[in-house]
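# Okay, structure incoming, though there's no sequence with it:
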C-alpha cells in the first residue's frame, strides 16, 4: 500500500478521499487554486500545494503543476477524484511516466471509453446492446444534419467526450437541429476541450440505470449492482438510489452480466460505471462507461457496506479485488440527493456567495453527509455550486424516503439560495414515492414539483412571529446580563409594561409579500394583529433545540424553527418557509424606467458568444449573448423589440453579476 497520495481535485471528493486514506494510515497531499487557498480539503490534508489561478484551466486542469506538486511532496500515487483530469488519458500516461501510480483505469482503457462514439462502436462489437445512431468522425454540420434525418426525430445530440450532462440536447424537429448543434458543440468545447458530438435515437420515457463495476490487474472483474438515476433535470442527476425500484432480479442479473462484459472488453481495472438507458418494456441499451468514481458512489457503499475508495487504492497498489461476485451483499435501500447553491424558481440559476449559516443533519447509521464546505465558506463562481451530498440508508425504500425527508428538514442554508425546498417537494411527489419517474419527467412536469407557493397559513405566520419575538427577547436578556446593572428591570427591554404588554411592530416578508404584525405580549404569550385586522392569539410558545411548540387560537402546533436578526425559518414537517425581517419603517424606491432597455448579467461569469451588434434590429426574445457560469450556459435575450444602442462585452470577458452587457435604444 502507498505511504503518500496526492488528490488532484477539490471540494467534497477530495475530503472523501482524505477520509479513507487517513483511516488506512496514508498521508495525503492536496492541491489548490487561488480561489481555494482556505478551502476545507486544503485544511484537512497533511500537505497542500498551490497550482495556479482560480479558473480550472489555470489550476485543476494543469497536469504539469499537479505532477510537480506530487514530486515535491514525495507522493507515490495520484487520485484524480471525478471531473477535471479524472478521465484524461494523457494525464494518466504522464502520471505513470513520472513513476507514480494513477488511481484509476489505465490510459489505454480510458482512451477506448474517452469517446462516446468509439465506446459505442466497441460495445456493439462486443455484443452489448446499443442505441441506433451516428458516431462518425465527419463532424460537418451538413453531414450531421443528414445523419439526423436518417436516424429520425426525436434524437439526442451528445458530446463525444466528457459527461455530467454537459453537451447534451434533445431535438424534436429538423428546424431545431442546427441551433442545438452549435450550442452543444460550444458547451462541449468549454467543458471538455473537444467539440465532437454523436447522435442517437431518443428513447421516450427511459430510465437511467448504471452498474458499478470493478476490475483488478489480476484479471478479475465484478459488478456491485445498480444505482438508478432516473430523476434528472436537463440530464443532471437529482436523486440516485439503490436498489432500483424498477428492476426485477432477472433484469438485474442480465444488466450486471452486460456491464461485466463491457468492462472485460476494454481490460478494465479499478472503479468504473457502465451506464444504460432502460426502456419501459425492460429493454436496455449501453450509454457509456465512466472511467472514474461517480459522484453517487456513496449509495453503493451504503447498500454493500464497502469503501470504494479503499478498493480503488488497493487495486492501484496491485492488490486483487477483496471479494468475488457471489460475495457481494446488498442490504436495505440508500438514496442520495445533492444540495446546490442555486435558485430553482429562477430556472435553477447557479448561485454564489458566503454561507452565512450552514446546518446539516448529524451523521449517523442512517444519515451520511459528504460536503466540501462549512459555515462561513464561500461558494465561488469558478466551480460546481454543490454544497453537500445527503445520503440516507434504511431497511427498505419507504423507510429510506422517510429518513431523507427528516434529514432535509434538518438542513438550514442562509446565504446563497439553495434547492432544499425543491428537493423536499420532490421526495414527496408520487412519481418518486411510487418509483415511477423517468429521465424526462421533471423537464415535462417541473410545475408539479415547483407549483406557485401558497401564502402562509395563520399557524405558520404565528409560528414565525413567535420565533422572532422569542429570539428578540432572548437577545435583550443577554444584553441586560452583560450590562453594568443586569438585574435592573429597565435594562430588560422585552416588551413588558406595568399593567399591560407593550405593542410592537414586527415586519416580515415572505417572498414578495410584506406582512406587518402588531404584537402585544411577552414570554411566549402574544396577541397578533395583522394589517387586515385579523387577530391571532398565541399561548405557551416555547423554543428549544430548534423546535418550537405553541398554541394558536387554542390549537397546538409544533414546528422546526430558527430565528436570527435577518429572518425566520419555520418548517411544519412538510414544507419550509423563510421570512425575512424588515425594519419597521418602509422606503419605496422608484422604478427604473430604463430597466427594459438594459440586458444585464444574471450572475458573475464569462461571455462565450456575442450575437448582438450596435445598430442591429432585434425582436423580443432574440438571443443576444451567451454566458458561461458555474459550468452551464446562460442565453441572454432581448426583453423587447428594438435597436441595439451599445454592446458592452466581448467574447472572453469576465463580467460581474448585474453588469450591463447590452443597451437598447430608448423607445420614442
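In hand now; what should we look at? From a predicted model like this one, the values you see are computed outputs, not experimental measurements. Numbers count the residues shown, from 1 in each chain.

# When you work out contacts or count neighbours from here on, use the C-alpha atoms and nothing else.
Fine.

# Residue 78 and residue 98 touch, don't they?
No - using CA atoms under 8 Å, residue 78 makes no contact with residue 98, being 10.9 Å away.

# And these two? Which one has more around it.
Here residue 78 and residue 98 are compared on neighbour count by other CA atoms under 10 Å; more neighbours surround residue 78, at 27 against 14.

# contacting residues around the biggest strand by length in the chain?
Counting by DSSP state E, the longest strand found in the chain is strand 221-233. Applying CA atoms under 8 Å, 6 or more residues apart in numbering, the contact partners of strand 221-233 are 206-215, 237-244, 252, 256, 259-260, 263-264, 268-269, 299-300, 304, 324-325, 328, 437-443.

# just the buried members of those?
Buried members of the contacts of strand 221-233, scored by 16 or more other CA atoms under 10 Å, are 206-215, 237-244, 252, 256, 259-260, 263-264, 268-269, 299-300, 304, 437-442.

# From the residues you listed, which land in strands?
Counting by DSSP E, the buried ones among the contacts of strand 221-233 place 207-215, 237-242 in strands.

# among the residues you listed, which two are most distant?
Pairwise distances across those (CA to CA) peak at 27.9 Å, for the pair 215 and 238.

# all strands for the stretch 51-200 of the chain, in order.
77-79, 101-102, 133-134, 155-159, 168-171, 197-201 (DSSP state E, counting those that start in this stretch).

# my bad, should have said the stretch 451-600 of the chain
In the stretch 451-600 of the chain, the strands defined using DSSP E, counting those that start in this stretch lie at 496-497, 500-501, 503-510, 513-522, 525-530, 535-544, 547-552, 555-563, 567-571, 576-582, 598-600.

# tell me the angle the fourth one makes with strand 525-530.
Counting by axes from the mean of the first three to the mean of the last three CA atoms, to 10 degrees, strand 513-522 points 150 degrees away from the direction of strand 525-530.

# Which positions in strand 513-522 come out as buried?
Within strand 513-522, the residues scored as buried using 16+ other CA under 10 Å are 515, 516, 517, 518, 519, 520, 521, 522.

# put this beside the first:
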C-alpha cells in the first residue's frame, strides 16, 4: 500500500506510461494529462482518467503549473508525480502542490532548491565530505571570474548555476577566452534558466560520467542502488547508459556509493534522486550535481537490482518507509539502455518529427522496451525527441550487449529518422564493448569537435 489513492501524472511520453503502470501495480488510480498534440496518446488511453491541460506548446500545457494543479483538483487527486523534465525540478511547482494540500511525489522544495542551484549544491556536497571538482562560487562579472580563475586553474568550464541536462556549459582555455566567453555564457544561462548566475569548474580530462541512484524516506532511511555509467554522450546528451559501470574498481564503487548516500542524509533527502560524479583515469571521483527526480535511465538500475524505483517513489510519498534495507539490495548481471531518439545522426542529429508508419518492437529474454508511442502516432516538434528506451539485461556485460545487438536487429521503425542505425554501429564497436570509455569518446568516434574539447 502507498497511502495514496489517486495520482496526477504531470508529464507525457514514456515516463507517463511508466508512472501509470507503477500506480496500477500498487492499486493506485492514475490521472493522465494531455495537450492538444497528445489527445490520442498512449498514456491517455491507459490511464483511469485524463484531463486536457492546454495547447501543444509545452509552455501552454506541461509547463503550466496552474493548469496542472487545476487538473489535479478537478480529478480529485491527492498527489502529483512530475516524472522527469518539465516541472520535475521546480521548487516553485513542488511548493504550489503542497500549498494546494496535495502530495508532491519527490523531495521537499527546500531540497530541490538546495541541490538545484549548482553552486549551492557544490558547497553542500563539500560540507557533507563529498569530493567536488575544484571550482569557484558564483561569479557575477569578469573581475570576480578572473580572481577565481587563479585558484580553479585552466582549462576550465563556465557553468550555469541553475543549469541541468548538460546545458549552459562553456569551455575556457585561458584568460582571453574567459573574457570573451563569460558575457555570452551568462546571457545563455539567463535565457535558458531565467538565472544568469554562473560559476567556474576545472575541466577533468578523459572523465567518465558515473551516477549513483539513491532512495530515501522521511524516516531517516537512505540507500543506494549502485551506479550507472553514462559516458556515451554527444553534446552532453546521453545516448547509452550501463549498469554497473564497467571496469570500476570495487573500492571506488564502495566509496562513490557511500558518498552518495552520505549526501542524501546530509540534505534530508526524500524520494528518488541521482548523485552524479566525474571519475578520472586514476579513479578519483568528484561530485558534479544531484538530479532531484527519477532519471531517464532508471530502468537499468531496476534490471540489475530488481527494485521498482517508481513504485518506491510512490510508497515514500505516501509516508511509508523504504521497503528494504541496504544489505538487502543485491546486484545481478549487467544492463544497457539505448535511447532511441527521432534524430538523424547522418545530418548532425537534426530533429525528425513525423508520423510513425511502422514500429515493430523486439522481445526475448532480458529485453525491455519503454515507449509512449505506437504505430500511427506522431512525433511532435513541440517536445523531446525520445521515441523509446531499449533496455537489455544479461548475466554479464557481454550477454547484455549481445542481446542489445539482437534487439536492434529486430527493431523496425519507419516514418521518421532515428538513432537506431547509430546504435547498431555502436553496440558492435569493439572499443566500446571492451570499455570503459570517456565522455568525449562518442564525439571523437563521430569525427566531431567535442562541445567541451578540453574536458
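Perfect, thanks for sending it. Just so it is clear, the model here is predicted, and its values are computed rather than measured.

# residue contacts, residue 372 of the first structure?
Counting by CA under 8 Å, 6+ apart, residue 372 of the first structure has contacts 10, 11, 12, 13, 14, 15, 39, 40, 41, 387, 388.

# Among those residues, which lie within helices?
Per DSSP state H, helices hold the following members of these: 11, 12, 13, 14, 15, 40, 41.

# which one of these is nearest residue 376 of the first structure?
Of all those, residue 376 of the first structure sits closest to residue 40, with 11.0 Å by CA to CA.

# burial count for the aligned partner of that closest one in the second structure?
Using TM-score structural alignment, the partner of residue 40 of the first structure in the second structure is residue 42. Other residues within reach of residue 42 of the second structure, judged by other CA under 10 Å, total 19.

# Who are the contact partners of residue 42 of the second structure?
13, 17, 372, 373, 374.

# Narrow those to those that are buried.
Among the contacts of residue 42 of the second structure, those buried by neighbour count (16+ other CA under 10 Å) are 13, 17, 372, 373, 374.

# Determine which two of those are furthest apart.
For these, the farthest-apart pair by CA to CA is 17 and 374; their separation is 12.1 Å.

# List the buried residues for the top helix by length along the second structure?
Looking across the second structure with DSSP H, the single longest helix is helix 175-193. Residues of helix 175-193 of the second structure classed as buried: 178, 179, 181, 182, 185, 186, 187, 188, 189, 190, 192, 193 (neighbour count, 16+ other CA under 10 Å).

# Chain neighbours aside, what residue packs nearest to residue 627 of the first structure?
With CA to CA, 6 or more residues apart in numbering as the criterion, residue 627 of the first structure has its nearest non-adjacent residue at 4.4 Å, and that residue is residue 607.

# now the strands for the stretch 301-450 of the first structure?
Using DSSP E, counting those that start in this stretch, the strands of the stretch 301-450 of the first structure run over residues 333-340, 342-343, 349-350, 353-354, 357-359, 367-371, 378-379, 386-394, 412-414.

# okay if I get these as JSON lines plus distance to residue 146 of the first structure and mean neighbour count?
Listed next are the strands of the stretch 301-450 of the first structure as JSON lines, based on distance: least, CA to CA, whole Å; neighbours: other CA atoms under 10 Å:
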{"stretch": "strand 333-340", "distance to residue 146 of the first structure": "39", "mean neighbour count": "25"}
{"stretch": "strand 342-343", "distance to residue 146 of the first structure": "38", "mean neighbour count": "20"}
{"stretch": "strand 349-350", "distance to residue 146 of the first structure": "35", "mean neighbour count": "22"}
{"stretch": "strand 353-354", "distance to residue 146 of the first structure": "46", "mean neighbour count": "15"}
{"stretch": "strand 357-359", "distance to residue 146 of the first structure": "52", "mean neighbour count": "14"}
{"stretch": "strand 367-371", "distance to residue 146 of the first structure": "46", "mean neighbour count": "20"}
{"stretch": "strand 378-379", "distance to residue 146 of the first structure": "43", "mean neighbour count": "22"}
{"stretch": "strand 386-394", "distance to residue 146 of the first structure": "39", "mean neighbour count": "24"}
{"stretch": "strand 412-414", "distance to residue 146 of the first structure": "49", "mean neighbour count": "17"}
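
# Now distance to residue 220 of the first structure too, for those, in CSV please.
Output for the strands of the stretch 301-450 of the first structure, formatted as CSV (distance: least, CA to CA, whole Å):
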stretch, distance to residue 220 of the first structure
strand 333-340, 27
strand 342-343, 42
strand 349-350, 42
strand 353-354, 46
strand 357-359, 43
strand 367-371, 30
strand 378-379, 41
strand 386-394, 29
strand 412-414, 45
